[in-house]
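Undergrad: what would the 3D arrangement of this be:
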Amino acid sequence: MNPDLLWTLALLAGAVTLFVIGKPRMDVVALLVLVALPLSGVLTVQQSLSGFSDPNVILIAALFVIGTALVRTGIAYRLGDWLVKKAGSSETRLLILLMLAAAGLGSVMSSTGVVAIFIPVVLGVAARLRISPARLMMPLAFAGLISGMLTLVATAPNLVIHAELRRAGLEGFGFFSMTPVGLAILVLGIGYMLLTRRWLQHGDAQGESAAPRLTLTDLAQAYNLEERERRLRVQINSPLANQPLNELELRQQYGINVIAVERQGKFRTLLLMATGNTQLQPGDVLLVDLISPSIALLGIYQTLGLEPMPLPHSYYSVHAHELGLAEVAMPPESQLIGKTIQELGFRSQHKLNVVGLRRHGQALEGVLVDERLKASDTLLVAGEWKAIRRLQGLSRDFLVLSLPAEVDEVAPAARKAPYALLSLAVMIVLMVSGLVSNVLAALIACLLMGAFRCIDLDSAYRSIHWPTLILIVGMLPFAQALQQTGGIDLAVHGLVALLGDAGPYAILASLFAATALIGLFISNTATAVLMGPVAIATAQTLGVSPYPFALTVALAASAAFMTPISSPVNTLVLGPGQYRFSDFVRVGVPFTILVMIVSVLLVPLIFPL
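TA: Below you'll find the predicted structure:
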């Protein structure tokens, strides 16, 4: 070994050691690497900093922006709503659906992009279901990596191996050549994550040092709303049909306070906030608050032509992006003290419903409209988030207390959702068709998002997670350093010498292991470039079909499960999942071994030796 190679290997070992220890931060270690390589003369300054111009780094930055735009337009949270709706309260069902969705999307677009888009979705779903994000983030990353094993265009290494086959005068892989093996590995991955998810949650995973924020569920429980919530459908023959609410006097006569109305639109269910002028239509589903649950008698429903509908979850949590709750207190100088709730006119003046009142910490029951307010009272109001925000400006008479955590999920650009979907579709089509490179497709999507005002410049810059980018940039020069110092050639020659006269299955396993190990230190694309020719040449030397050897290398290049730096996909979830370096080692190494066994057994069945 030459001195430069020894220094490079020592620097690589030192960086990995610091990653394992966890101090200093990973991005700081990456900056130390950027400084150490040119100072030692192994690389020039330009070579060491070349990662800043790497297309993959620009691609990841652009995908952060696209992911934030999908959050701002509400698309990410609607996807989260769909996952929650389909999963119910089952974390198991949620994990399965999440991995299937991520792998399915990743099979036709960048897995890094898919994971970047899903991260805010997973964080929102985890907060809503009150589970640790750590139990979902690594399954998301693994599904993104497995997606590269499903189709030819799913990841760059597949195309590299395809090109190597064509360069050797052979027919390349078909679009779905690897799909059977990829599907088997996806099923294996789902089962494996279901068994090992308990390893992913440690004491600080949920940020126990920070005080938990109040949620809509907390407010509903504090004011005893859950036992009073009902969903009632307006039947065709109902006397309420085609009547405005202020003429029906449902609250005064029946104790039914209509909060909002679910109305079926052309493409989706619309949520209309109830006002005195809201005219009910047949088929509307009323979200009501019963002033006293005892009036919920079937006879009254029949008289009013209302049909009780299922309510598996609180409608405040179901419609959390549109329908909000907030506690309102009154300062001592408020002119409203001594007035009744009826006299406040919350619905007419502020477009909000008073759904609860607490006095001395106790929620009052029964009819509240005639209750005179005292200085110590707090009101619970329900309505659109923007109406609650407006109430914050009326500081003389009202004091809006801390807003629940769900206010963060309100989409400020919800009306731009169709344009965001159009921009996303343009990016996917460009990536799948190959008309332009992935990075150009992502940049075009960013420009479209900005032009359609799905995101503004300030939000775009804030959306980029710079520590992740610095970590990736800092590790990229290692590939060039190992190539220039002869480290890669040494590893490849050693592998060829070890193959010897071993049987084909042993050779396949050796190729998989070598590819996966090299992929720990350099990009999976570079690994495929290096190992593809070795695999094809080995097969030709043995006089057997090169396809199982080439496919094994392609699968192994995507099997970057063992460390958080072996793939940008893993690096993306490192922070949101609050993982340690050892978490990936503990979970990823056994899974990589399982994937190797499945690949070695199944690949020869699809492409006989």
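Undergrad: make it CA atoms for all contacts and neighbour counts henceforth
TA: Fine.
Undergrad: strands along the chain, start to end?
TA: 229-234, 256-264, 269-273, 285-290, 306-309, 323-329, 353-359, 362-363, 378-384, 399-400 (DSSP state E).
Undergrad: quick check: Ala15 touching Val29?
TA: Yes: contact criterion CA atoms under 8 Å: Ala15 and Val29 qualify, at 6.5 Å.
Undergrad: one more sequence to fold, the one below, so I can look at both together:
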Amino acid sequence: MSPITITLIVLAAMIALFIAEPFPIAVTAIGASIVLAYTGIIETKDIFSGYNSTTIVLLAGMMVIGSSLFHTGITDMIGEKMVKLTGKNERNIILVTLIVSCLLSSICSNIGVMTAMAPLVTAMCISAGFGPSKSLLALLFGAQFGGFVTLVGVGSNASAANAMADLGLTPFGFFSITPFGLGVCVLGTLYFTFIGSKLIPDTGYVPEFAKTEKKELNKTKATIAAVTMAAVLVVIAANFKAVPMHIAAVIGALVIVGTKCMTLQDAIKAIDWNCMILVGSLTAISTGVKNSGTGDAVAQIILNLLGEHPSTFMITTLIFFASAFLTQVMSNIPTILLFMPIGVSVAQQIGVSPYPIAMIITLAGAASYATPFAAPQNMMTVGWTQYKFIDFMKIGLPMLLITYLVVLLVTPIYMPY
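TA: Down below sits the predicted model:
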């Protein structure tokens, strides 16, 4: 049996188990990684390689900092004040969450934005008297929408620009992606607020970082927690090479514990270990898809389907959906790095500009909406909300179509072939 066949069987079985969920998602994901290792698709050392990553460290540090806002009493105060503005209306809170996360994620890491905003969003929902799961999923989608607005909005954008340079193209500038991103932000926000949020249930789950007794406001400790959070976000946004995001998060967590805003035991409890296990399990699955040649096979199918004289509509459609499909089961950066040389080659063969194709690959490769394991931040949100695989599909597949619509409409105007 070929590596591609084995990988597709494992993926199909994993997705079926995710949908039926006879076991926790983490058990299925790690089990699939073990099967991939013992069928020779990945090495045994790769099964748990995802846990030795800066993303895990970043999440742990930010969870501690975020939880400190609850422990010092500041989130209750902010939540109550925000609810006075939004009212006890879930749709208003979802809309505000989407807009703010869109804006922040256009210049900051989406994981950083999500871990910073999650405590405040949760506090708003608790103050308003309903569960935070829908609003936390809105936080995820808003952060993903915002990642399309500038070149630094998400790491895969910069990777796409680097891949273009390696292929001899002039990389996209800071705002090259903005017209597409604004379209995704506006339509995506309207979709999630008025349609998408009705497709999923309120799970009633409260994240680990918010599971603490209500604390009285301690002004001194609350100030330390708020300033620490702000300082860490500034460092993340500035993207200092000397102080990477995960180091900034750890320093922030050390400040929180060192100044006794939280005890060490409380800091350990604040880390959502279910979330960490889910995020760590993602890497092995992505590695298996890449190692097996599944991505290369998909790319070859595209070339065969396009033929010698494809229409621009056919190019846009096939390139977009192939990239978008693959990024639901493989990390977005490998997807983009795989498709970029293929896309440029296609452009050269049929005599069109490679830039719109490169943009389509950049956008589709980052459109990781439809599965829990499409991106680390998706897995993180599963840990916060307990949403199931089918919930992600219900709300994510229409969002893929909306992103495709934006690409289809904006490309001929802003970046024609």
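Undergrad: kindly provide the TM-score of these chains.
TA: After superposition, the two chains reach a TM-score (TM-score structural alignment, normalised by the length of the second structure) of 0.89; 410 aligned residues with a CA RMSD of 2.5 Å.
Undergrad: before we move on, the earlier item: Ala15 and Val29 of the first structure: who's more crowded?
TA: Between Ala15 of the first structure and Val29, counted using other CA atoms under 10 Å, the more crowded position is Val29 (22 against 18).
Undergrad: what residues are up against the more buried one?
TA: Ala15, Leu18, Phe19, Leu471 (CA atoms under 8 Å, 6 or more residues apart in numbering).
Undergrad: re earlier: overlap in contacts of Ala15 and Val29 of the first structure?
TA: With CA under 8 Å, 6+ apart, Ala15 of the first structure and Val29 have no common neighbours.
Undergrad: thinking again about what came up before, tell me which of the contacts of Val29 of the first structure is nearest to Leu83 of the first structure?
TA: Leu471 (31.3 Å; CA to CA).
Undergrad: any idea how far Lys85 of the first structure is from that closest one?
TA: Distance, Leu471 of the first structure to Lys85 of the first structure, using CA to CA, to the nearest Å: 36 Å.
Undergrad: neighbour count winner among these two?
TA: Neighbour count, other CA under 10 Å: between Leu471 of the first structure and Lys85, Leu471 has more, with 21 against 14.
Undergrad: can you find the partner of the more buried one in the second structure?
TA: In the second structure, Leu471 of the first structure lines up with Leu278, judged by TM-score structural alignment.
Undergrad: please say which position in the first structure Phe145 of the second structure maps to.
TA: Match for Phe145 of the second structure (TM-score structural alignment): Ile146.
Undergrad: ok, its match - contacts?
TA: Ala103, Gly182, Ile185, Leu186, Ser558, Ala559.
Undergrad: pretty sure the last one contacts Ala516?
TA: Yes: here Ala559 of the first structure lies in contact with Ala516, judged by CA under 8 Å, at a distance of 6.4 Å.
Undergrad: ok, those two, which is more surrounded?
TA: Ala559 (31 against 26).
Undergrad: which position in the second structure aligns with that one?
TA: Ala559 of the first structure maps onto Ala367 in the second structure, with residues paired by TM-score structural alignment.
Undergrad: Asn524 of the first structure matches what in the second structure?
TA: Under TM-score structural alignment, Asn524 of the first structure pairs with Asn332 in the second structure.
Undergrad: Leu363 is in contact with its match, correct?
TA: No: look at Asn332 of the second structure against Leu363 with CA under 8 Å: they stay out of range, at 9.9 Å.
Undergrad: right, and the match of Ala559 of the first structure touches Leu326 too?
TA: No: judged on CA under 8 Å, Ala367 of the second structure makes no contact with Leu326 at a distance of 10.1 Å.
Undergrad: and Thr44 of the second structure, what pairs with it in the first structure?
TA: Aligned partner of Thr44 of the second structure by TM-score structural alignment: Val45.
Undergrad: what sits against the equivalent of Ser423 of the first structure over in the second structure?
TA: Superposed on the second structure with TM-score structural alignment, Ser423 of the first structure falls opposite Thr228. If you count contacts by CA under 8 Å, 6+ apart, Thr228 of the second structure has them with Ile65, Gly252, Val255, Ile256.
Undergrad: measure the third one to Gly61 of the second structure for me?
TA: Right, Val255 of the second structure. 11 Å.
Undergrad: out of those two, which sits in the busier spot?
TA: Gly61 (25 against 17).
Undergrad: which position in the first structure pairs with the more buried one?
TA: Gly61 of the second structure maps onto Ala62 in the first structure, by TM-score structural alignment.
Undergrad: many thanks, I have nothing further to ask.
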